[in-house]
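> Below: sequence and its predicted model.
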Amino acid sequence: MEQRTSLGQLVETIVRSLVDNPNEVQVRQIEGERTVIVEVRVAPTDLGKVIGKQGRIATAIRTLARAAATKAGKKVTVEIL
């Protein structure tokens, strides 16, 4: 399994488990030479659940993605849209 696929799948799995409308979750991955950008789109009603109180859930998602990317020698940015 490619690292690109597993990073996107990791973020998608986490986000889908948090929201009320998992079918509306869209994850897009932009791969650079050393950096990966993961864009996450959710339903407007689920945005608060993904961000969390004071951004704690979003920070946790970014930390997990960063740990997985570091293992592959990459940097990752998770954008929640």
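Received, thanks.

> contacts, neighbours, all on C-alpha from now
Fine.

> tell me, how many neighbours does residue 55 end up with?
For residue 55, the neighbour count with other CA atoms under 10 Å is 12.

> Roughly how far does it sit from residue 44?
16 Å (CA to CA, to the nearest Å).

> Likewise for residue 58?
Taken as CA to CA, the span from residue 58 to residue 44 is 15 Å.

> next one: residue 60
For residue 60, the distance to residue 44 equals 20 Å [CA to CA].

> Provide a list of residues in contact with the residue sitting nearest the centre point of the chain.
What sits nearest the mean C-alpha location of the chain, by CA atoms, centre = their mean, is residue 11, with 3.5 Å. Residues near residue 11 by CA atoms under 8 Å, 6 or more residues apart in numbering: 27, 61, 65.

> Against that first model, consider the following:
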Amino acid sequence: MTADVLTYLAKSLVDHPDDVEVTAVTEDDGEIVLELRVNPEDMGKVIGKRGRTAKAIRTMVKAAATREGSSASVEIVE
């Protein structure tokens, strides 16, 4: 479900929603790392001014993961 939250948020922000990809990787300590890939033209929209949008996305995903009883982080991959 956490990956679904990230996918929904990212697709809502970008101009090319079909290019949004989310990959979940589980670390050794059990943390889920969600790798977000978007069209290069949309990278600025996902990061935002001074990284504010990226920080907000990370906060929302972390809250969703906590609600599920797990921990997750977001990496924005070029």
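That came through fine. Nothing here was measured: the structure is a model prediction, and the numbers come from that model.

> TM-score for the pair, please.
The TM-score (TM-score structural alignment, normalised by the length of structure 2) is 0.90; 76 aligned residues with a CA RMSD of 1.1 Å.

> about what we covered before: so residue 58 and residue 44 of structure 1 - more neighbours on which side?
Higher neighbour count among residue 58 of structure 1 and residue 44: residue 58, with 19 against 11, using other CA under 10 Å.

> Map that one onto structure 2.
Using TM-score structural alignment, the partner of residue 58 of structure 1 in structure 2 is residue 54.

> if I look at the nearest residue to that match once chain neighbours are set aside, how far off is residue 37 of structure 2?
Once flanking residues are discounted, residue 54 of structure 2 sits nearest to residue 47: 4.6 Å by CA to CA, 6 or more residues apart in numbering. According to CA to CA, residue 47 of structure 2 and residue 37 of structure 2 sit 12 Å apart.

> Between those two, point out the one with more neighbours.
Neighbour count, other CA under 10 Å: between residue 47 of structure 2 and residue 37, residue 37 has more, with 19 against 16.

> quick one: what's aligned to residue 47 of structure 1 in structure 2?
Residue 47 of structure 1 maps onto residue 43 in structure 2, by TM-score structural alignment.

> where's that match relative to residue 62 of structure 2, distance?
21 Å.

> where along structure 1 do the strands fall?
26-31, 35-41, 75-80 (DSSP state E).

> Just the helices from structure 2, written as ranges.
Secondary structure of structure 2 (DSSP state H): helices located at 2-13, 43-47, 52-68.

> Those helices: which one's closest to residue 33 of structure 2?
helix 2-13 (9.7 Å; CA to CA).

> average offset between the closest one and structure 1?
Helix 2-13 of structure 2, aligned to structure 1 and superposed, deviates on average by 0.4 Å (mean CA distance after the TM-score superposition for structure 1).

> Which parts of that helix count as buried, going by neighbours?
Across helix 2-13 of structure 2, burial judged by 16 or more other CA atoms under 10 Å covers 2, 3, 6, 7, 10, 11.
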